[in-house]
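Participant: just coords:
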């Protein structure tokens, strides 16, 4: 069995890492809440983007060049292609795209949660995940196993895990 000195050391590391990660957790919580509402227009504003493309593109190559999600052409004339998010002028090559998106700071928060292994944010996400796992393990090492705090902590953790499992099974 580990000594009280070991448990006190774990408490110290848990506390200091917790203080350090308080800001990171706030950022992740905010971006997670934003992602819950990503299918709505909550906190989103109209934005217009102008892209200069090659003049005279056909419909197929226009979709490939714009790389827009759910790109659909609505109509085509001799001098323009109208699509679901804007229009493309065939003679000048100018594409005007009208979207509804988060302001730049909030858009960056959303990208934090969507980061893949190709993004520099990958390292922050992995570090944060490993830190959260440390919190899980260290919370059980903060008290001596014979103390009532430890035994009650185990019971509460099991209840929390069961609650999450039941919620995931029946709510999805």
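Facilitator: Structure received. These figures come from a predicted structure and were not determined experimentally.

Participant: can we go C-alpha only for contacts and neighbour counts from here?
Facilitator: Noted.

Participant: for this structure, what spans make up the helices?
Facilitator: 4-36, 59-66, 104-114, 121-140, 148-171 (DSSP state H).

Participant: and the nearest residue to residue 107 once chain neighbours are set aside, what does it touch?
Facilitator: Nearest residue to residue 107, sequence neighbours excluded (Cα to Cα, 6 or more residues apart in numbering): residue 101, at 7.6 Å. Residue 101 makes contact with 41, 44, 45, 46, 47, 107 under the criterion Cα atoms under 8 Å, 6 or more residues apart in numbering.

Participant: for the residue most central in space within the chain, what are its contacts?
Facilitator: For the chain, residue 113 is the residue whose C-alpha lies nearest the centre (Cα atoms, centre = their mean; 1.7 Å). Going by Cα under 8 Å, 6+ apart, residue 113 touches 28, 31, 32, 125.

Participant: can you tell me how far it sits from residue 163?
Facilitator: Applying Cα to Cα, to the nearest Å, one obtains 24 Å for the distance of residue 113 from residue 163.

Participant: sorry, back to before: in JSON lines, list the helices of the chain along with distance to residue 89.
Facilitator: Shown next, in JSON lines, are those (distance: least, Cα to Cα, whole Å):
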{"stretch": "helix 4-36", "distance to residue 89": "34"}
{"stretch": "helix 59-66", "distance to residue 89": "11"}
{"stretch": "helix 104-114", "distance to residue 89": "27"}
{"stretch": "helix 121-140", "distance to residue 89": "37"}
{"stretch": "helix 148-171", "distance to residue 89": "47"}
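
Participant: let's bring in a second model and compare:
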């Protein structure tokens, strides 16, 4: 009797495909959700952050030092002011978590701050591999997907198997992204 028969091999591939498939559900969901978020992002805005626009009014013609003092006294609800850089007719304002402008001639202040959305930040950090923390997981996941593609192809036999039907669907699966790449 053979130690490794075709029947044992098929059963082993099916079991491994099934069990690894269960294991990879979480990774697949994280990569899929973050991929959808990246596709839907607007104007290159990072979906991990929510943009908050604030408009305030201060006294006119304040110097940078006067603006700092005014900020401290009147804008306790605004983010902490960290830096002011005067330009020609506007001051560039840096606040904690954002930036803005002060227009001395009319006292108008426009601020844009960014608030982190934790779940989006988490899935995008994994998808972008920020800090290279997820390189080993990404490599294992990629190898797992290759295994799923090959094992899934050899599991089904007969007229709906890979040799009869699957090979054509696989070819279409290659052609679609190639066509989209060249024609969009």
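Facilitator: In hand now; what should we look at? From a predicted model like this one, the values you see are computed outputs, not experimental measurements.

Participant: what's the closest of the helices of the first structure to residue 84 of the first structure?
Facilitator: helix 59-66 (11.3 Å; Cα to Cα).

Participant: which residue lines up with residue 93 of the second structure in the first structure?
Facilitator: Matched by TM-score structural alignment, residue 93 of the second structure corresponds to residue 82 in the first structure.

Participant: Sorry, wrong one. I was asking about residue 15 of the second structure.
Facilitator: Residue 15 of the second structure maps onto residue 12 in the first structure when the alignment is built from TM-score structural alignment.

Participant: What count of nearby residues applies to its match?
Facilitator: By the criterion of other Cα atoms under 10 Å, residue 12 of the first structure has 13 neighbours.

Participant: and what of residue 124 of the first structure?
Facilitator: 14.

Participant: For it, what is the corresponding residue in the second structure?
Facilitator: Residue 124 of the first structure maps onto residue 137 in the second structure, by TM-score structural alignment.

Participant: Tell me how far that match lies from residue 150 of the second structure.
Facilitator: With distances taken as Cα to Cα, residue 137 of the second structure is found 20 Å from residue 150 of the second structure.

Participant: same question, residue 121 of the second structure
Facilitator: For residue 121 of the second structure, the distance to residue 150 of the second structure equals 33 Å [Cα to Cα].

Participant: Have a look at those two and say which one is more surrounded.
Facilitator: For residue 121 of the second structure versus residue 150, neighbours defined as other Cα under 10 Å are more numerous around residue 121 (16 against 13).

Participant: OK, contacts around that one?
Facilitator: 47, 48, 49 are the contacts of residue 121 of the second structure under Cα under 8 Å, 6+ apart.

Participant: Which one of the residues you listed sits in the busiest neighbourhood?
Facilitator: residue 48 (22 neighbours).

Participant: ok, it touching residue 124?
Facilitator: Yes. With contact defined as Cα atoms under 8 Å, residue 48 of the second structure and residue 124 form a contacting pair (7.0 Å).

Participant: What does residue 24 of the second structure correspond to in the first structure?
Facilitator: So, by TM-score structural alignment, residue 24 of the second structure is matched to residue 21.

Participant: do you know how far that match is from residue 128 of the first structure?
Facilitator: Residue 21 of the first structure is 8 Å from residue 128 of the first structure, by Cα to Cα.

Participant: Then residue 74 of the first structure?
Facilitator: In terms of Cα to Cα, residue 74 of the first structure sits 44 Å off from residue 128 of the first structure.

Participant: which of the two has more neighbours?
Facilitator: Under the criterion of other Cα under 10 Å, the comparison of residue 74 of the first structure against residue 128 puts residue 128 first, with 16 against 12.

Participant: What distance do you get for that one to residue 23 of the first structure?
Facilitator: Distance of residue 128 of the first structure to residue 23 of the first structure, given as Cα to Cα: 11 Å.

Participant: can you check residue 41 of the first structure too?
Facilitator: Here residue 41 of the first structure is placed at a distance of 27 Å from residue 23 of the first structure (Cα to Cα).
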